[in-house]
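> A predicted structure for the sequence below; I have some questions about it.
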Amino acid sequence: MTARDLDVSLLMWDMRRRIDHQKLPEGKIVVHFQYHDAPMERRRWWLVFDHGEVDLCLIDPGVEPDLYLSTSVSTMTSIWMGDLSYGTALQTHCLTLEGPSELRSRLPSWLRLSVFAEVERQVG
């Protein structure tokens, strides 16, 4: 994909659809996503998990986030598609993730990858 193909709205809605509800922590969890390269009106997103329900917000839900995730749309798309691991993105500082260590370590288990992450892609 090229930068022109990336759509942060589509990415966030797709990620919302792939939440593993059975692996979510108990209670209410808010994850704030910030994409520094997205259009200004689409830079900040919140996923709000509350007892099995998931809301995606473009407006601050008024609850202090438990996790803060900051990255570029291309980095998150690469993670989402399975081309880049969370660990590598964190180590290379392409992704920052702040919050309690238990939530940081569990995020990849409930924020599952795209259904296409397992599909082998053909090169050129």
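Thanks, I have the structure now.
> rest of the way, CA atoms for contacts and neighbours
OK.
> Please enumerate the helices of the protein.
Assigned by DSSP state H, the helices in the chain fall at 8-17, 73-80, 86-91, 101-110.
> where's Gly27 relative to Glu98, distance?
Distance, Gly27 to Glu98, using CA to CA, to the nearest Å: 19 Å.
> Presented hereafter is structure B, for comparison with structure A:
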Amino acid sequence: MTPYGQFCPVAKAMELLDERWTILIVRELLLGSRHFNELRRGVPKMSPALLTKRLRELERAGVIRRSEVGGRSVYTLTEMGEELDPVVKSLSTWGIRWIGELGNIDLDPHLLMWDIHRTIPIDLWPRRRTVVEFTFQDIVGKGGTWWLVVDGADPQVCDANPGYDVDARVVTDLRTLTQVWRGDIDWRTGLGEDRITVLAPTEIRRQIPDWVGQSTSAAIPRPA
């Protein structure tokens, strides 16, 4: 941690929190990630070595605790860490309201699909194994096709074909689905402007926007 040399509590807090990736690791823990690989999927552009370093720093600072369950490390927030929940939510609200422009570097299919899979409204899906395939036309090779599998209470997202029958195929580009997920545009706009194509029987095609939904930040009002 780099000291600012100020007694101001904002400065003291930022000595810990403004290290690169730190607040995003806290975000992932608040969203339910508990294991190293889960955390990596939430910060896919972060190296494993740096993630390990940041976790140790947060543990030493008392923000998180590490325990062993079944031979695996489990990371959870302490009371100190849980108090960052409104801070992270406020940053999310401020960011979605005022920092709307997305550069190409901000578009990441790994983070997008991971974020989608953990908040989908499972109760709206059929009571059988259901598979939706996503194809990003602007991505060639690995990362261009993903599969969302809902079978019970634990949805899975796969970047390799799971081998199940596909119920629907969503064809779009990475920017469009990211904008829909963030709430910059809605599903109706994406479909109506032919930026999203859903290949499925009519009944399923109509349900895809409800099955996938949008992130919680999509409901945050934007400035006029």
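All right, it came through fine. If you're wondering where the values come from, they're calculated on a predicted model, not measured in any experiment.
> ok so, going back, single out the most deeply packed of the helices of structure 1.
Of those, the one with the most neighbours on average (mean count of other CA atoms under 10 Å) is helix 73-80, at a mean of 21.
> Determine the angle, from 0 to 180 degrees, between that helix and helix 101-110.
Helix 73-80 of structure 1 and helix 101-110 are oriented at 70 degrees to each other (axes from the mean of the first three to the mean of the last three CA atoms, to 10 degrees).
> Check the mean deviation of helix 73-80 of structure 1 from structure 2.
Taken over the aligned residues, the distance from helix 73-80 of structure 1 to structure 2 averages 0.5 Å (mean CA distance after the TM-score superposition for structure 1).
> Just to confirm, what residue in structure 1 is aligned with Trp125 of structure 2?
Using TM-score structural alignment, the equivalent of Trp125 of structure 2 in structure 1 is Leu24.
> Report the contact partners of the closest residue to that match other than its chain neighbours.
Closest residue in space to Leu24 of structure 1, ignoring its immediate chain neighbours: Trp110 at 5.8 Å, by CA to CA, 6 or more residues apart in numbering. Contacts of Trp110 of structure 1 were listed using CA atoms under 8 Å, 6 or more residues apart in numbering, and they are 19-24.
> so which of those residues persist in structure 2?
Listed in the original numbering, these still in contact in structure 2 are 19-21, 23-24 (both residues aligned by TM-score structural alignment, their matches' CA atoms under 8 Å).
> could I get the contacts of Trp110 of structure 1 as CSV with neighbour count?
As requested, the contacts of Trp110 of structure 1 are exported to CSV (neighbours: other CA atoms under 10 Å):
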residue, neighbour count
Ile19, 21
Asp20, 14
His21, 14
Gln22, 10
Lys23, 14
Leu24, 20
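> any idea which of those is closest to Ser114 of structure 1?
For these, the residue nearest Ser114 of structure 1 by CA to CA is Ile19; the value is 10.2 Å.
> ok, now which ones touch that closest one?
Counting by CA under 8 Å, 6+ apart, Ile19 of structure 1 touches 110-112.
> could those residues go into CSV alongside distance to Arg4 of structure 1?
Formatted as CSV, these follow (distance: CA to CA, whole Å):
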residue, distance to Arg4 of structure 1
Trp110, 28
Leu111, 25
Arg112, 24
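> any idea where the strands of structure 2 begin and end?
For structure 2, applying DSSP state E gives strands covering 64-69, 72-77, 130-136, 145-150, 156-158, 168-172, 197-199.
> Redo those strands as CSV? Include mean neighbour count and distance to Ile220 of structure 2.
Formatted as CSV, those follow (neighbours: other CA atoms under 10 Å; distance: least, CA to CA, whole Å):
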stretch, mean neighbour count, distance to Ile220 of structure 2
strand 64-69, 14, 29
strand 72-77, 17, 26
strand 130-136, 21, 26
strand 145-150, 22, 26
strand 156-158, 18, 26
strand 168-172, 20, 24
strand 197-199, 17, 26
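> Just send the ones you listed back as JSON lines, with distance to Lys53 of structure 2 too.
Output for the strands of structure 2, formatted as JSON lines (distance: least, CA to CA, whole Å):
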{"stretch": "strand 64-69", "distance to Lys53 of structure 2": "13"}
{"stretch": "strand 72-77", "distance to Lys53 of structure 2": "14"}
{"stretch": "strand 130-136", "distance to Lys53 of structure 2": "33"}
{"stretch": "strand 145-150", "distance to Lys53 of structure 2": "30"}
{"stretch": "strand 156-158", "distance to Lys53 of structure 2": "27"}
{"stretch": "strand 168-172", "distance to Lys53 of structure 2": "37"}
{"stretch": "strand 197-199", "distance to Lys53 of structure 2": "42"}
